[in-house]
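3D, please:
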Amino acid sequence: MSINQPNTKVATEIKTPAEAKPLAQTGNFVRENQKSLTFIISAVLALIVIYFAYQKFYLAPREVEAANQMYVAQDFWDKKQWDKAINGDAGYPGFAKIVDEYSNTKAANLAYYYLGVAYLNKGDYKKAVDNLTNYRGDDLIIAAQALGNTGDAYVEMKDYDKAATYYKKAADKGNNSFVSPMYLKKLALVYEAQKNYNDALDAYKKIKTDYPESNEAGSIDKYIARAEAQKQ
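Presented below is the predicted three-dimensional model:
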């Protein structure tokens, strides 16, 4: 007969006073703070609604408007009409105004790059650096060129340490046979200007070994020979 067997099922379902106490406390907390909890949940839901409304009804139309405004400035930029690309003309804004009026849009972010290159070509190297370093895009090629152009600006300002830093970042960011060898070569030339022939030689050799099909690799042996001769 099973009468002497312990009823394990019932035993496992019975809560001890110590186990039941936290459950009771939780229930009391919910009852006592029901209004506060309801307010917090409502506030969170309201913030979510506001966020999506902001994205759909404010930011999205601004993205479209900013992109449309950039068309003429890009045309000026392509034609190397740097002043008009920066300041616009009577009918259309330049990149400077787009950056100011359409902040937090993808178009304004891209405008920082265009603006930086325009200032670089005008010889305003400080403004070039300020704008190029504000670019935060996902396009790896443009991001690498923004870093490389920043390096160019620092070369013009004869700040070779910062130029080398940005050229190295550009070469690493690009990671392809077009961008990387171009900035590795510029990096090596900066090292040579600093009489740092060991690092210059490393950069030249990296072009030869990692990017043998690049344009820079075609004439890299003479640069390697020069760095080796200067190193002695």
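
CA only for contacts and neighbour counts going forward, please
Will do.

how many neighbours does Ala66 have?
21 (other CA atoms under 10 Å).

just the residues contacting the strand or helix carrying Asn28, thanks.
Asn28 belongs to helix 17-32 when elements are defined using DSSP states H and E. The contact list for helix 17-32 (CA atoms under 8 Å, 6 or more residues apart in numbering) reads Leu37.

and for comparison, fold this next one:
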Amino acid sequence: MATEVKQTEQQSAPAQRSAEDRLASSFEGFWNKNGKKVSYALLAVVVLVGGYFAYNHFVKGPENEKAGAAMWKAESNFRVDSFALALNGDGTTANPGFLKVISKYSGTKSANLAKFYA
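Model (predicted):
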């Protein structure tokens, strides 16, 4: 009885190894055929993700800060019920008004907030 169990285990072990070998050789064949394409695709994904974060950090971040600084005077005019001055500004760089912030800094959080105020 014990010899029968050992024989069945020995017969199934080579079957598992051959399945593993087939899988490994199949992957190796795939990699040899498409390795460069896969590497280039992974590199492209890394570059795109890095570019997205760099754009948000180095372009959109400072632009949003400038828009927030340009909008503070218009917000204070809005709070004291001077709506025309808040909307159009007074023509200086200190108070450009909501409409100027919307047109100059479109796509930023401050411009979206200025749209809400306007």
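
picking that back up, and the helix holding Asn28 of structure 1, how far from structure 2 on average?
Overlaying structure 2 shows helix 17-32 of structure 1 at a mean distance of 3.9 Å from the equivalent residues (mean CA distance after the TM-score superposition for structure 1).

can you give me the buried ones in that helix?
By neighbour count on 16 or more other CA atoms under 10 Å, the buried set for helix 17-32 of structure 1 is empty.

for stretch 50-70 of structure 2, same thing?
Lys60, Glu63, Asn64, Ala67, Gly68, Ala70.

residue contacts, the second one?
It refers to Glu63 of structure 2. Glu63 of structure 2 touches Tyr105, Thr108, counting by CA under 8 Å, 6+ apart.

quick revisit: of the buried residues of stretch 50-70 of structure 2, closest to Val47 of structure 2?
Using CA to CA, Lys60 comes nearest to Val47 of structure 2 of those, at 18.2 Å.

surely the closest one touches Ser106?
No - taking contacts as CA atoms under 8 Å, Lys60 of structure 2 lies outside contact range of Ser106: 10.6 Å.

okay, the most centrally placed residue in structure 2 and Val46 of structure 2: tell me how far apart.
When CA atoms, centre = their mean is applied to structure 2, the residue found nearest the centroid is Tyr52 (5.4 Å). Tyr52 of structure 2 is 10 Å from Val46 of structure 2, where distance means CA to CA, to the nearest Å.

now do the strands in structure 2.
Counting by DSSP state E, structure 2 has no strands to list.

including distance to Gln7 of structure 2, could the buried residues of stretch 50-70 of structure 2 go into JSON lines?
Listed next are the buried residues of stretch 50-70 of structure 2 as JSON lines, based on distance: CA to CA, whole Å:
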{"residue": "Lys60", "distance to Gln7 of structure 2": "69"}
{"residue": "Glu63", "distance to Gln7 of structure 2": "74"}
{"residue": "Asn64", "distance to Gln7 of structure 2": "73"}
{"residue": "Ala67", "distance to Gln7 of structure 2": "78"}
{"residue": "Gly68", "distance to Gln7 of structure 2": "78"}
{"residue": "Ala70", "distance to Gln7 of structure 2": "83"}
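
now for these, which pair is the farthest apart?
Longest span within those, CA to CA: Lys60 and Ala70, 15.2 Å.

from Arg22 of structure 2, how far out is the residue located most distally from the centre of structure 2?
Distance from the centre of structure 2 peaks at Met1, with 62.8 Å (CA atoms, centre = their mean). Using CA to CA, we find Met1 of structure 2 at a distance of 32 Å from Arg22 of structure 2.

equivalent analysis for Tyr40 of structure 2, please.
Distance from Tyr40 of structure 2 to Arg22 of structure 2, by CA to CA: 26 Å.

with Tyr52 of structure 2 instead?
Between Tyr52 of structure 2 and Arg22 of structure 2 the distance is 40 Å, computed by CA to CA.

counterpart of Gly107 of structure 2 in structure 1?
In structure 1, Gly107 of structure 2 lines up with Asn104, judged by TM-score structural alignment.

and its match, how many residues sit next to it?
Neighbours around Asn104 of structure 1, by other CA under 10 Å: 13.

which residues does it contact?
Asn104 of structure 1 sits next to no residue when contact means CA under 8 Å, 6+ apart.

ok, now Ala96 of structure 1?
Ile86, Asn87, Ala111, Leu115.

in structure 1, which spans are helices?
8-13, 17-32, 34-53, 60-78, 82-87, 95-101, 106-122, 125-132, 140-156, 160-174, 179-193, 197-210, 220-231 (DSSP state H).

which residues does the fifth one contact?
Which is helix 82-87 of structure 1. The contact list for helix 82-87 of structure 1 (CA under 8 Å, 6+ apart) reads 73-77, 93-97, 115, 118-119, 121-122.

who wins for neighbours among these?
Most surrounded of the contacts of helix 82-87 of structure 1: other CA under 10 Å gives Phe95, at 30 neighbours.
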